[in-house]
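Structural data only, the sequence is not supplied:
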């Protein structure tokens, strides 16, 4: 009775926490999260879609070039382009009827995340259905999923990895459904066959034969939907092949080792799986071929279609990524990064438990202790392979980012979420270790980490993860875009605006709401068509040193001054850098104060660029403009540090805090040349 009451309390707590976290997930979309996790959130999906839907200036990255495109347009077309087209209709009506424009930097940021937030509940659905199939506790697993920092940040962003995650979750559900059905039907079939063989009377044999024939078909269950998911997954992100292979393999080998299933069934399953995916494959290839200009409707109409007219983007993706020099351009990482760093980073305590559990299983496999390993067609085998087979395969590539492995979220939680309640026994890991010292210690110590401790660590780590990636990391960039989207609308159409940036991620140009320069517009009064002149220019210099950036800014100002003199084109010049670089930049401008005057226009907090970490030894305020002589300042700082006064420590703390920002300076030229 006590155990029942305890379980009921745990279940109620877990479900209430889950529902609260669902609300938080939705709220985090609308707040919104200004944290800028990675440029691919924008430049692989929403940037291109927004630019085309609303005819805005947008950055079209190399992945969408027409010579060798590696990103399929068909997948984001269905889940983002169509909803955005509907949103555009509402925006047009609201502007005409209500005189209120729905189109803004905020809505372009939030709308794709609303779509992704809705789609993210596919993961929740899959967890619930899998738990129902295997009669597992769904409450703790749903709570663990909803509280994961991965779901609260990556899951509601327009990453192709987030779509890959939900497709992997669906794949796991349908394969689990097929496995349960096959296991049930095969068991009943073999039981009835045994009864049939033992029956002596004809009537009994007829009864058992009819019962066996009434059993549902199971061998080819869900083959069409599984094939469709795989085709969509591969075109969304070709690495889906690595995530889908172990799951589909478990679907293929269902029932092996019994009299009911043979290699003939395996071959038929494979054939049906391949054939059923052809319609989806054909539709996606046609859409991509039309979009990138390899194929036209006119060619289809006159039946002038050749093999070169069809584009298969995953082929280009693999052609590009199989060349080590290409992946090295995006960063080279050690082979162990996914296993030892990225899994613990994404899943903290559960990730560490998962790695150690897999290590224990691998050790048993190497020792040929196969009896102590899960059966190849079991739930544990399915989920373990869904986690570690793709991670190990992805580890072979030299470019590794945490977001690449977020599709393992659901299977990892399915395996290890209950430990948030039950806890773990560390001694059992020591006993299975290959190290004699660990085995020796396991005889004398008994270390058990309670579920309460693990649960608290889980919540704490995920809160920190969400705060960092959701609200701090590069968070000033999106705020910067929002600021200039309003600023340029208030300026006269004849004025040009130049923005120089350094040590921050690439600015999503679509968030600036700039009309596309090549688009034709019609004057409603005269009926004449015209084009908008581009008047906002972004000059991004990545991690360039401040001295080099100053030289480029000086050259840019010279060109702008010349145009103002010869063509009467007025301009504004701004520089945006992390506040951790502000003092260095101030010193440079201070040396040239006879040429430039500059003022602090705005600081956006919080913002942290890993390319420009705050200087903890700094005791000055980074955005100060009226600085004293550098030598006098250093001497004064030394005297203050020796005194160790409370004022110095207060100033030091505020100095460090102020470095977590993004500062914008407006630059004006006093003289046209040095």
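That came in fine, so what should we check first? Here the structure is a predicted model, which means the values were calculated and not measured.

Every contact and neighbour count from this point should use C-alpha atoms.
Fine.

Now do the strands in this structure.
For the chain, the strands defined by DSSP state E cover 424-425, 448-449, 496-501, 520-522, 529-531, 536-540, 571-578, 596-604, 662-669.

just so I know, which of those strands lies nearest residue 485?
Nearest of the strands of the chain to residue 485, taken as C-alpha to C-alpha: strand 536-540 at 9.9 Å.

packing partners for the closest one?
Packing partners of strand 536-540 (3 or more C-alpha pairs under 8 Å, 6 or more residues apart in numbering; DSSP states H and E): strand 496-501.

returning to that earlier point: figure out which of the strands of the chain is closest to residue 617.
Nearest of the strands of the chain to residue 617, taken as C-alpha to C-alpha: strand 571-578 at 16.7 Å.

Quick check: buried residues in stretch 353-365?
353, 354, 355, 358, 360, 361, 364 (16 or more other C-alpha atoms under 10 Å).

got it, and stretch 587-600?
Across stretch 587-600, burial judged by 16+ other C-alpha under 10 Å covers 587, 589, 590, 595, 596, 598, 600.

Sort out which one of those residues lies nearest residue 237 for me.
Nearest to residue 237 among the buried residues of stretch 587-600, with distances taken as C-alpha to C-alpha, is residue 600, at 42.9 Å.

Comparison target below:
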């Protein structure tokens, strides 16, 4: 399956989008890069709840295996601590890994139809999900790679059911274990496909099934021992179990947002695949029958069914399904539909992959705070949580907001700190932002304070600045920032793109 000129062009566009400073969701930083940078560079920053030793809800093993070589190479061999280089290298690694693994996987999943395989790859590489979500350092992005590899092994076993692939069972066991330790939702994607593989292959090769089970247990034991050591815990850390127990509590999930059970099917999936929703449902009896014999379609049904049980549902949870969706819609390929598909993904690619919340990373890149030994108090307001790892600061203090008895407060805030301090106000109200700024300035009139905010809330910021005892200077501004979280139809200024940084100081 050689690449055509169009495919090479589409891949080039995707790689270009992947190295834009867009910011889709905080987890792309805080479930991977934040932890890795602290481990390899010894800096200080934000500790996500999952990696708090008291919770131990995320495994270090998938992170170390996938990202570890890059971080070790830059930190221990090249001694480079530039976060811009690290961010771009990680995103390029994700993009190229996905393109390569998808290419190989399609050769086994669709082994006898070159046209179908080529068209499927064309749909995959022209998807904005490939360009943006899949290139970012989400655990879902890694989950996609593991899922593709796992379904590929399933396809080989079914296609060669009379052969004894004991070595493939070992590889499969390692993949499944890493998938579970990467995200506890991984079994949802392979539940139904596993039943078909068990029926068509493992019943004929029980010894291979035992090899698979033993490999899963052995790999799990290694992961548990590594995590227990890295968490420095006196008790065994079983990260997937801890994560599962956390997610079984509705009160815990309410901290991250509760959604109706239909959100994945009626909201997230349409955003993910756009016009392809027309073809994802079987149109006749033949398609119904073929769907329930297709590993990729069973993976789609399995994931939607299981993930919809949980009341916390985000679009990125479904991104591993994209390659399988593309296999399905290729059956209904037409030139007109493909043009509509490309148009939809170009629009979404520009919004999500290029401009969405991009002012945050762009500011940290351009201002080069990682080159400064000491910074002032930095207050971030009405923006996604700043990726504190990009400061590369080994003396950083971070405080953020939390709701205590339905009242939003800042955890462990210390107004006496005037250097290397990050305050993440998230989406807090005007009163809390105003009080926070003034409490810092009143404590020490001689110190500067830096405020970061999207231009969509410029009007509210001006209300804070409208004081004769405050002087301010805008030190950085970019129009390359799209804030979709604070739009207000009654205030058209909230639709203005941009991100600003101002320095505040008390005046007599």
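Now that the structure is in, tell me what you want to look at. As the structure is a prediction and not an experimental result, all values here were calculated from the model.

Tell me how the two chains score on TM-score.
Once superposed, the chains reach a TM-score of 0.89 (TM-score structural alignment, normalised by the length of structure 2), with 488 aligned residues with a C-alpha RMSD of 2.6 Å.

For the stretch 151-300 of structure 2, which segments count as helices?
166-182, 186-197, 206-230, 239-247, 250-253, 263, 269-273, 277-280, 285-291, 295-307 (DSSP state H, counting those that start in this stretch).

any chance of those in a markdown table, plus distance to residue 61 of structure 2?
Shown next, in a markdown table, are those (distance: least, C-alpha to C-alpha, whole Å):
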| stretch | distance to residue 61 of structure 2 |
| --- | --- |
| helix 166-182 | 8 |
| helix 186-197 | 15 |
| helix 206-230 | 6 |
| helix 239-247 | 10 |
| helix 250-253 | 25 |
| helix 263 | 31 |
| helix 269-273 | 29 |
| helix 277-280 | 35 |
| helix 285-291 | 35 |
| helix 295-307 | 24 |
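
Out of those, flag the one nearest residue 346 of structure 2.
helix 269-273 (12.3 Å).

what's the average distance of the closest one to structure 1?
Comparison of helix 269-273 of structure 2 with structure 1 after fitting gives an average deviation of 0.9 Å (mean C-alpha distance after the TM-score superposition for structure 1).

Check the offset of that helix from the chain's centre.
Helix 269-273 of structure 2 has its C-alpha centroid displaced from the chain centroid by 16 Å (C-alpha atoms, centre = their mean, to the nearest Å).

how about that helix, aligned to which bit of structure 1?
Alignment of helix 269-273 of structure 2 against structure 1: residues 343-347, by TM-score structural alignment.

which other residues reach the matching stretch?
148, 149, 150, 350, 351, 352, 355, 402, 405, 406 (C-alpha atoms under 8 Å, 6 or more residues apart in numbering).

quick one, what contacts residue 227 of structure 2?
In this structure, residue 227 of structure 2 makes contact with 59, 60, 61, 237, 238, 239, judged by C-alpha under 8 Å, 6+ apart.

distance of the aligned residue in structure 1 for it from residue 630 of structure 1?
In structure 1, the residue paired with residue 227 of structure 2 according to TM-score structural alignment is residue 288. Separation of residue 288 of structure 1 from residue 630 of structure 1 (C-alpha to C-alpha, to the nearest Å): 59 Å.

just residue 540 of structure 1 next, same as before
From residue 540 of structure 1 to residue 630 of structure 1 the distance is 29 Å (C-alpha to C-alpha).

what do you get for residue 120 of structure 1?
In this structure, residue 120 of structure 1 and residue 630 of structure 1 are 54 Å apart, going by C-alpha to C-alpha.

of the two, who's got more company?
Taking neighbours as other C-alpha atoms under 10 Å, residue 120 of structure 1 and residue 630 compare with residue 120 leading, 23 against 10.

my guess is that one meets residue 166, correct?
Yes - counting by C-alpha atoms under 8 Å, residue 166 is a contact partner of residue 120 of structure 1 at 6.6 Å.

neighbours around residue 340 of structure 2, how many?
15.

ignore the last one, residue 374 of structure 2
Residues near residue 374 of structure 2, counting by other C-alpha under 10 Å, number 16.

One more: residue 333 of structure 1?
The number of residues packed near residue 333 of structure 1 is 15, by other C-alpha under 10 Å.

What lines up with it in structure 2?
Counting by TM-score structural alignment, the partner of residue 333 of structure 1 is residue 259.

quick one: contacts for that match?
Contacts of residue 259 of structure 2 by C-alpha under 8 Å, 6+ apart are 311, 312, 313.

Looking at neighbours, which among the residues you listed is most surrounded?
residue 313 (23 neighbours).

what sits against that residue?
Applying C-alpha under 8 Å, 6+ apart, one finds that residue 313 of structure 2 lies in contact with 258, 259, 263, 264, 307.

Can you report how many residues neighbour whichever residue in structure 1 pairs up with residue 87 of structure 2?
Using TM-score structural alignment, the equivalent of residue 87 of structure 2 in structure 1 is residue 109. Using other C-alpha under 10 Å, residue 109 of structure 1 is surrounded by 26 other residues.

Hmm, residue 510 and residue 109 of structure 1 touching each other?
No - counting by C-alpha under 8 Å, residue 109 of structure 1 stays clear of residue 510, with 9.3 Å between them.

surely residue 116 of structure 2 meets residue 331?
Yes - with contact defined as C-alpha under 8 Å, residue 116 of structure 2 reaches residue 331; the gap is 7.5 Å.

Between those two, which is the more surrounded one?
Between residue 116 of structure 2 and residue 331, residue 116 has the larger neighbour count (other C-alpha under 10 Å), namely 18 against 12.

Identify the residue of structure 1 aligned to that one.
Using TM-score structural alignment, the partner of residue 116 of structure 2 in structure 1 is residue 137.

Which residue comes closest to its match once chain neighbours are left out?
Spatial nearest neighbour of residue 137 of structure 1, excluding adjacent residues (C-alpha to C-alpha, 6 or more residues apart in numbering): residue 131 at 6.3 Å.

residues near whatever residue of structure 1 lines up with residue 37 of structure 2, how many?
Superposed on structure 1 with TM-score structural alignment, residue 37 of structure 2 falls opposite residue 50. Applying other C-alpha under 10 Å, we find 26 residues neighbouring residue 50 of structure 1.

Which strands or helices does the top helix by length along structure 2 pack on?
If you go by DSSP state H, structure 2 has its longest helix at helix 83-109. Here helix 83-109 of structure 2 touches helix 5-18, helix 68-72, helix 114-125, helix 139-159, going by 3+ C-alpha pairs under 8 Å, 6+ apart.

Go through those and pick out the most buried.
Compared across those, helix 139-159 shows the largest average neighbour count, a mean of 22 (mean count of other C-alpha atoms under 10 Å).

Show where it falls in structure 1, residue numbers please.
Aligned using TM-score structural alignment, helix 139-159 of structure 2 spans residues 160-180 in structure 1.
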